[in-house]
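1. have a look at this prediction, sequence included:
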Amino acid sequence: MIADVLAEATSRMDRALEAAKEDFSTVRTGRANPQLFQKVLVDYYGTPTPLQQLASLANPEARTLIVTPYDKSALKAIEDAIRDMQNLGANPSNDGNMIRITMPELTTERRKEFVKLVRTKGEDAKVRIRGIRRQIKDDLDALKDEIGEDDIVRGEKELDAITKAHVDKIDEALKLKEAELLEV
């Protein structure tokens, strides 16, 4: 029983870690990256639709991204959705067939803002991991009637080790993203 509960904890913490890494990838660095547009929703015939379902994204140069819609009638809606993104600072240009986005150079001040944003996202991810730990600990405590106290204590120690490993992985991903952001 304890093994099942700990397996569930590991699974849930792994998903939280992956979500944190995806969240980190949406913060832009000095280069144009298609993952920046991962969460862009385009109003396509009245339905919010992810950009990846409406267009292909290509990265021909370090600071340029080309968005080619599958349906040319969605070109204006895609352009508007990209322009509405607050954290990009880019102005898309439309040539009638595709949208070209040139990312501006990041200033030192802007890089520091992005580092703060990433640290906040990292702290939120750690809070999610700790919340999962708390829920799993409650599940272990509920097993006290069926299993001995020593097994519960051993399970809690394993849970703490799993939690620490996942928090360390978030810290590691955070350090990599910070280094990437501060790289000129």
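-> Sure, I can see it.
2. rest of the way, CA atoms for contacts and neighbours
-> Fine.
3. residue nearest the centroid of this protein?
-> What sits nearest the mean C-alpha location of the chain, by C-alpha atoms, centre = their mean, is Asp23, with 1.4 Å.
4. who are the contact partners of that one?
-> The contact partners of Asp23, by C-alpha atoms under 8 Å, 6 or more residues apart in numbering, come to Lys121.
5. residue boundaries of the helices in this protein?
-> Using DSSP state H, the helices found in the chain span residues 2-25, 51-54, 75-83, 108-142, 149-182.
6. adding another structure so you can compare the two:
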Amino acid sequence: MEILELTKHKMEKAVEMLQGNLKTIRTGVANASLLEHVEFEYYGSMTPINQVASIKVVEGRQLVIKPYDKSTLKDLERAIATSDTGLVPQSDGEVIRLNVPALTEDRRKELTKTADKMGEEAKIAIRNVRREGNDAIKKDKELTEDESKKLQEKVQKLTDEYVKKVDAAVSEKSAEIMKV
């Protein structure tokens, strides 16, 4: 049934979006995905850093950013400094180094709450998709009452399945954040 496929696809997208958002939450370990959402103006358009520079993890707690075009070094440095990553860029004229400090206990708890909030938003998106699917099923005049009920039950099972995936992703990220 196409309604079921569309519903499943939309729920999958909600989980993928959550996983992408969770990657941007900083743990105590350096990770190139910390800079995924940091953009700067490059030839008149906003460009993600990972498109104009190589980002490498060094010694587990340091990121080294080497721009392909050295003239962008100052702009990259400024973009990182003004971003919400909380990291301080250090440039030597060739590369930018970012030391990722260990997180304090309070900061870990804050980040866990942020992950929980992202999880709740994903669950809301999934529930909205469930509602849309059920509305589409109810509007379909070709379905008998029994078929309609069975499809709605399948949509509910999908919802439960994807909510569990959200919970698993959030608890995994929370464990990663709280790990010292």
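-> Everything's here; your move. The shown structure was predicted, so the numbers you read here are calculated from the model rather than taken from an experiment.
7. superposed, what's their TM-score?
-> Taking TM-score structural alignment, normalised by the length of the second structure as the basis, the two superposed chains have a TM-score of 0.97; 180 aligned residues with a C-alpha RMSD of 0.8 Å.
8. what's the closest of the helices of the first structure to Ile99 of the first structure?
-> In terms of C-alpha to C-alpha, the element of the helices of the first structure nearest to Ile99 of the first structure is helix 75-83, at 7.0 Å.
9. show me what the closest one packs onto, helices and strands only.
-> Applying 3 or more C-alpha pairs under 8 Å, 6 or more residues apart in numbering; DSSP states H and E, we find helix 75-83 of the first structure packed against strand 41-44, strand 93-94.
10. from memory Ala122 of the second structure sits against Leu18, does it?
-> Yes - using C-alpha atoms under 8 Å, Ala122 of the second structure makes contact with Leu18 at a distance of 6.2 Å.
11. anything in contact with each of these two?
-> Applying C-alpha under 8 Å, 6+ apart, one finds that Ala122 of the second structure and Leu18 are jointly contacted by Val166.
12. higher neighbour count, these two?
-> Applying other C-alpha atoms under 10 Å to Ala122 of the second structure and Leu18 shows that Ala122 carries more neighbours, namely 24 against 21.
13. rewinding a little: distance to Ala90 of the first structure added to the helices of the first structure, as JSON lines?
-> Listed next are the helices of the first structure as JSON lines, based on distance: least, C-alpha to C-alpha, whole Å:
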{"stretch": "helix 2-25", "distance to Ala90 of the first structure": "17"}
{"stretch": "helix 51-54", "distance to Ala90 of the first structure": "16"}
{"stretch": "helix 75-83", "distance to Ala90 of the first structure": "7"}
{"stretch": "helix 108-142", "distance to Ala90 of the first structure": "13"}
{"stretch": "helix 149-182", "distance to Ala90 of the first structure": "17"}
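14. which residues of the first structure does stretch 86-106 of the second structure align to?
-> Counting by TM-score structural alignment, stretch 86-106 of the second structure pairs with residues 89-109 of the first structure.
15. quick one: end-to-end distance for the matching stretch.
-> 14 Å (C-alpha to C-alpha, to the nearest Å).
16. distance between that stretch and the chain's centre?
-> Computed by C-alpha atoms, centre = their mean, to the nearest Å, the separation of stretch 89-109 of the first structure from the middle of its chain amounts to 22 Å.
17. give the buried residues for that stretch.
-> Ala90, Asn91, Pro92, Asn94, Met98, Ile99, Arg100, Ile101, Thr102, Met103, Leu106 (16 or more other C-alpha atoms under 10 Å).
18. show me the two of those residues that sit farthest apart.
-> Distance extremes for the buried residues of stretch 89-109 of the first structure: the farthest pair is Met98 and Leu106 at 24.7 Å, using C-alpha to C-alpha.
19. against Thr27 of the second structure, how distant is the residue mapped onto Leu181 of the first structure from the second structure?
-> With TM-score structural alignment as the criterion, Leu181 of the first structure lines up with Ile177 in the second structure. Using C-alpha to C-alpha, Ile177 of the second structure is found at 5 Å from Thr27 of the second structure.
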